[in-house]
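Student: kindly return the folded structure for what I paste below:
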Amino acid sequence: MEMVERADDEIKEETQTHSPPPSKDQKGKKFSWGKLRRFDSLDIEANAISNHHNNGSKALGWMAILKLAFQSIGIVYGDIGTSPLYVYSSTFVHGVKHEDDILGVLSITYYTLILIPLIKYVFIALRANDNGEGGTFALYSKICRYAKVGLLPSQQAEDRDVSNYKLELPSRQRLASKVKSAIENSPSAKYFLLLITMLGTSMVIGDGVITPCISVLSAVGGIKEATSAMTEERIVWVSAAILVGLFMVQRFGTEKVGYSFAPILTIWFLFIGSIGLFNFFKHDPSVIKALYPKYIIDYFKRNKKDAWISLGGIILCTTGAEALFADVGHFTVLSIQISTCFVVFPSIVLAYTGQAAYLSKHHLDTADVFYRSIPGPLYWPMFIVAVLAAIIASQAMISASFSIIQQSLSLGCFPRVKIVHTSSKYEGQVYIPEINYLLMLACVALTLGFKDPVKIGNAYGIAVVFVMSITSALLVLVMLMIWKTNILIVILYVFTIYLVELLYLTSVLYKFTEGGYLPLALSAFLMIVMSVWNYVYRKKYTYELENKLSPENLREIVANVDFHRLPGIALFYSDLVQGVPPIFKHYVHSVPSLHSVLIFVSIKSLPISKVLPEERFLFRLINPRELGVFRCVVRYGYTDLHEHESFERTLVDRLKEFIREELQLSHVKPNNKDVPDGGESDDGMAIDEEVNKEQENKRKEAIKEKVELIEREYSAGIVHLLGETEVVASKGSNFGRRILIDNAYNLLRRNIRERDEVLNIPHERLLKVGMTYEL
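Tutor: Purely as a prediction, here's the structure:
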């Protein structure tokens, strides 16, 4: 208790430094008065307020939760739900060699589904959401909030007033403190964490390429059972055409068809579950023996290396488990747990059980076991639903790729691309034109190149298991540092779930030359792009930090009588939170005029999911006051919307609020020199009241005048001043740095969106300022 109280006192002392006395209407509000005056709650992100914006504990009624559970079926489970299309065909590549092999594979499938999607993701990973958001970057940002391991510019020392949103009390657990200190004091550990986060992100994007290929190709391939006219070549071209159509409609968003997703996939799960149950009783109910783990041991004893290799096919039963975690932000933890446990898990278990029962009587049908096991009258309905389910599964992974690239972009780990929000209701529904067409080309090329779902499955397995392994590694850190889980439970997790995933990883890597190289090559390319961009992004920030203008220089520039003051408001964009970027000096030397109101705007993307609207804009008045120069820090979480249409109006309104508060809190008490020591006279009290009234009138008049000035200048127009910096390697740089900056980075910069396009700044009110930085 003493430690906690001391930490609370330190926090109070920090937030009350240099704070003027609050007015009556401001009592009870929380303010922070440092170099940047602002509301200082962000205690949501600090977990000071539990249950606020926490998707795991929303106060919803049961009807609302059940409705969300139903909706989640259409968004979350498309990938894992369509895995019965190709798991057994990818596992029994050379057919069934021994009758008990079917029981061995089914037993491994049972326990893999229990350990990974059910226990790991549904009951452990979902609890590790970052204020409702899931995925690799969400885990990384959660760790960054509890330990100083971030390498992103928003966590530099100069940004302390903005991004110090985690008020972590001293940890009592020695192990958690040791792990935290070890990572914080190791630069290599920090870089390793960021790199594996980027690798996980790259693998999820790889899933966005491979999922549409294997799902659509496997679903369309079922038509061979109905007609011999559909050759392998025709199936491939039909699949490619469906993929092109799928990507072409991405720009319309998923909201228009979203309501059809859940019913279609619910029908799909009912179909595969019912058909599985039918095959179980019709062909071989004895396959239920697979619940006995001895069949796993016998399977490995009998097949040895071949059994280990077959794990690369079995692991495909868990595809989509990562999407289950990544999409938690659209729903609640409880709703996903309900839909998984009562609909999805039973259906896919019955589907695999029924296919195993069918194979026990038809050993030669392994390549097309899904469609061969369907009763005749249900073939065409099942074929139609399977194609629709495959398209939905593809849609889910494509959307997940867009969302994770949006996160990477917000955290400075991806080149600038245009983010289009396709829904006014759902924040997570975004569309990225450049990425969409690149994914489309990659999908079509992969489909036409590989043609066989089994070969694509080899590539798919590597992408799936890599992401799972990275998630587990980050989860172990969360357990140790944040949850402070008992070390025995952590060891149990590592030696069961994590060890199983690593075993699967060794198996899928064995098929590197049979298609497994594809996701690794794609991830390597994306890793290089992200690493180059992030490296130069941080170097540019450091350069501006070291070469910023001092407040004295700024006052000299703005107060220069040779400068003309123009009507209107100028927004000068900068990455710096404190200090003025060197490019501003370059601007004023070239254009000897400034607008009546100058605002240095810093748009910061913090490694948190959301920033409350009332905490979005942080203002500070730069002295001398009469110059009308302000600093504004605009903070976004990685899932917040950037709506420029309302940006200018909101910024001006918040500026006026800031001016009112600034002038109210700058009240100076009058000196009562005429009041004798030891008491107050009636005349003295009357004088005080009169002076206070006069001060209050002056203050109100000053507030009115300043607010009217801001509104008048807003009506005169807003001009956006945007720095466009060229970067070159500094003289004396080594060969590697010159290649990285002069060639790799500048090649990326020339082929991406301009910053004004990303920010949606109107061109008629945009002025670009150019300058070259030597890094």
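Student: switch to C-alpha atoms for all contacts and neighbour counts from now on
Tutor: Fine.
Student: quick one: buried residues of stretch 381-389?
Tutor: Met382, Phe383, Val385, Ala386, Val387, Leu388, Ala389 (16 or more other C-alpha atoms under 10 Å).
Student: kindly report the same for stretch 619-635.
Tutor: Buried residues in stretch 619-635, counted by 16+ other C-alpha under 10 Å: 619-622, 627-635.
Student: quick one: the buried residues of stretch 381-389 as TSV, columns for distance to Gln16 and secondary structure too.
Tutor: Formatted as TSV, those follow (distance: C-alpha to C-alpha, whole Å; DSSP: H, G, I helix; E, B strand; the rest coil):
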residue	distance to Gln16	secondary structure
Met382	67	helix
Phe383	67	helix
Val385	63	helix
Ala386	62	helix
Val387	62	helix
Leu388	59	helix
Ala389	57	helix
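Student: and the residues you listed as TSV, adding distance to Leu566?
Tutor: TSV is the format used below for those (distance: C-alpha to C-alpha, whole Å):
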residue	distance to Leu566
Met382	70
Phe383	68
Val385	64
Ala386	65
Val387	62
Leu388	60
Ala389	60
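Student: of the residues you listed, closest to Ser181?
Tutor: Ala389 (47.4 Å; C-alpha to C-alpha).
Student: to compare against the first, here's another:
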Amino acid sequence: MSSEVVEEGVESNGNVENTKQHHHVEQVSDHPSGRTGKKLSWQKLPRNDSLDIESRSFHKSSHASRGPSTSVIMHLAFQSIGIVYGDIGTSPLYVYASTFTNGIKNNDDILGVLSLIFYTITLIPLVKYVFIVLRANDNGDGGTFALYSLICRYAKVGLTPNQQLEDTEVSHYMLELPNNNRVKMASRLKSKLESSSFAKLFLLLVTMLGTSMVIGDGVLTPCISVLSAVGGIKESDSSITEGRVVGISIAILICLFMVQRFGTDKVGYSFAPIIFVWFAFIGGIGIFNFIKYDSTVAKAINPKYIVDYFRRNKKDAWISLGGVVLAITGTEALFADVGHFTVRSIQISMCSVTYPALILAYTGQASFLRKNNDLVSDTFYKSIPHPLYWPMFIIAVMASIIASQAMISGTFSIIQQSLSLGCFPRVKIVHTSSKYEGQVYIPEINFILMIACVAVTAGFKTTTKIGNAYGIAVVFVMTLTSALVVLIMIMIWKSHILLVISYVVIIGSVELIYLSSVLYKFKEGGYLPIAFAAVLMAIMYIWNDVYRRKYYYELDHKISPEKLKGITTGKNLARMNGLAIFYSELVQGIPPIFEHYVANIPAMHSVVVFVSIKSLPISKVPVEERFLFRQVEHEELNVFRCVTRYGYTDVRNEEEPFEHLLVKRLKEFIVGGFLTSQRVVLNDKTEEKMNSGEGNEFNGMQEGGDKEKVVQEGVKTEVEMIEKAVRGGVVHLIGESEVVASKGASIKKRILINYAYNFLKKNLRQTDKVFDIPHKRMVKVGVTYEL
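Tutor: Next comes the predicted model:
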């Protein structure tokens, strides 16, 4: 007698969301009479869904139950000063010079610009990011893809059909939704997104654009920060030429990118004290200038001066907003780098150190300019008391290097997220800290950023031209982030409609005004980040589009259980001792490449495990919840399916080799499944004997002991089967599918698949590089799909 858990929709239907589980187990009898017709309640039987056993056995991860201690938060708050705020902290180097490019025409214009700077810093970095956007983190991780992943978990807007019901059992996958009555608008918006293919694609493209612009920030931030700091050396020696300043800047940039391999953790500890001293200096000098030159600039807190500024200067005032917006450069790093730290630590460091120091610095510079209108082009260095010039120059150069670090770290984080969600070609992710999660280094991206920074610095030469390009990247990212946050406010947070409208009217309108201003300088360098983003978006879209096409092809041509039995029981197929791990991207079913393999090599190992590597739209998946197993029908074949789930910030190469971890989890799955099925069978036999009066109480007790003995022996036999296969040798079979456009395909499709995608694939890492797969036991199986 044997038993099976009745399961519908997993193999027969490509969409696993249709999976249904009956609330009983049907007994299949070897007796000629057929089925016994008995049904056992799930209350009496441990649930044994084979795609669910792992997540239910280890349901909740303990690591998420407790937040970091106060000492750790303060520790991270200090460290974040060196990583997150370098960019926004060095903005005083060039903001006034970039705003008054044609000089100061009216002394009260300084009050108007100071008022603009004060309210811009208060509204965007402080109110929007620190107190609103940081709340939209994905279990501690930030960035454009974190927002997208939240939306994907709440609404079915993903374009790849690899969702599974079991995914919702992962710790932190389900969102903590507010319990209120404002659900009508949220449900309507959710339904529209889920039913519109255009909306899904548009949402993905918006996310890609935001990602591309953040990477653009990672290119331009080092250029403008280092150039503006090094340019201060001309104050002490007027004979130093612009070419020499550019040369020194390029040398510093190369050194900066070379130290990235040491990791955010080590770099952050060395940078935090320097930036802390920088903020103390610019804040202190600001107070000094405020007292010495003109303390009446404090009245700029009145927004009336903004109105007067626009009345006097009209179009010129609107154009000058492109300079004012540079006061909030690097703000996106607050969100992108939150995964390196915590929300609370960033809020503490921003409110207690960064924000006060910046306001004091800009106020002091405004006081200085009120008495020295003609020195606006070199405001920062001219406003420094003479005895502090050289100390400030040295700290400024060091701070500019750190400013670059903020966006480089953010770039690494956001590329890691897009890579994991199938929107970026494979690159190597190096986790640089064993103490703090989320701190990564990407060698290929680091090299590309270095080349791009050197080229931009050598080509543009001045901070004014780079500033024109920089503003577009900064405001574009902020605007896209606001659009995604509004979706989250409506659909997930279910915020009151008045709060949503207030956010759109106040924050959204300010960002759109700034965006219109920076776009005015498109021809003067603004084209650079847009061109850079266009190239990145093209790469991301090509990779994602062909990835989806290939997935759909494999889904349509997957091998059914009946076909698998026919293949594996063929007369020409030899079964040999050993364990074969067959890698593919298909989550539902067995990929068609296996049939191609057997047709060319008519041999199959005694145990075969089809492994699908799947990225969930969540930051982390605990190791104990990572594996989902299912034994394919016809149990005598010893064929298993395994979905290995990762979050977009998870380490792919664990400390324990992937092979060992998979075998250990497979044995746990077999033990759990066998114990459950055998106990059902033996309980049924006992119940039948007792009902027929064949046994007495003593015999029942005797049989109870025999039952456990039978179960334990059965478990031992099943485990030995796996161990014997492992001793026979483990082979890693990697499905390397080439794709070509089908005959008769359009020119656009042929260019997309035959040239663009295949060019990217040939020049990037292969699967065995992403995972720790031993080369001596690796076999690549190639097949060509016509899409």
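Student: in the second structure, which spans are strands?
Tutor: Ranges of strands within the second structure are 2-4, 7-8, 20-21, 24-28, 39-41, 430-431, 440-441, 574-584, 603-615, 627-631, 639-646, 730-740, 778-786, based on DSSP state E.
Student: closest one to Ile301 of the second structure among the ones you listed?
Tutor: Nearest to Ile301 of the second structure, of the strands of the second structure and by C-alpha to C-alpha, is strand 440-441 at 40.9 Å.
Student: with the first structure superposed, average distance for that closest one?
Tutor: By mean C-alpha distance after the TM-score superposition for the first structure, the fitted strand 440-441 of the second structure averages 2.0 Å away from its aligned residues in the first structure.
Student: which part of the first structure lines up with that strand?
Tutor: Under TM-score structural alignment, strand 440-441 of the second structure corresponds to residues 430-431 of the first structure.
Student: and for the matching stretch, what's in contact with it?
Tutor: The contact list for stretch 430-431 of the first structure, computed with C-alpha atoms under 8 Å, 6 or more residues apart in numbering, reads Gln250, Arg251, Gly253, Ser399, Phe402, Ser403, Ile419, Val420, His421, Thr422, Ser423.
Student: aligned to Pro273 of the second structure, what sits in the first structure?
Tutor: When the first structure is aligned by TM-score structural alignment, Pro273 of the second structure is paired with Pro263.
Student: over to His75 of the second structure?
Tutor: Aligned counterpart of His75 of the second structure in the first structure: Lys67 (TM-score structural alignment).
Student: quick one: that match from Ala262 of the first structure, how far?
Tutor: Here the criterion is C-alpha to C-alpha, to the nearest Å. By it, Lys67 of the first structure lies 11 Å from Ala262 of the first structure.
Student: the more surrounded of those two?
Tutor: Neighbours were counted for Lys67 of the first structure and for Ala262 using other C-alpha atoms under 10 Å; Ala262 has more, 22 against 12.
Student: with adjacent residues omitted, what lies nearest to the more buried one?
Tutor: In this structure, Ala262 of the first structure finds its nearest non-sequential neighbour in Gly74, 3.6 Å apart by C-alpha to C-alpha, 6 or more residues apart in numbering.
Student: and if you look at Lys58 of the first structure?
Tutor: Asn51 (6.7 Å).
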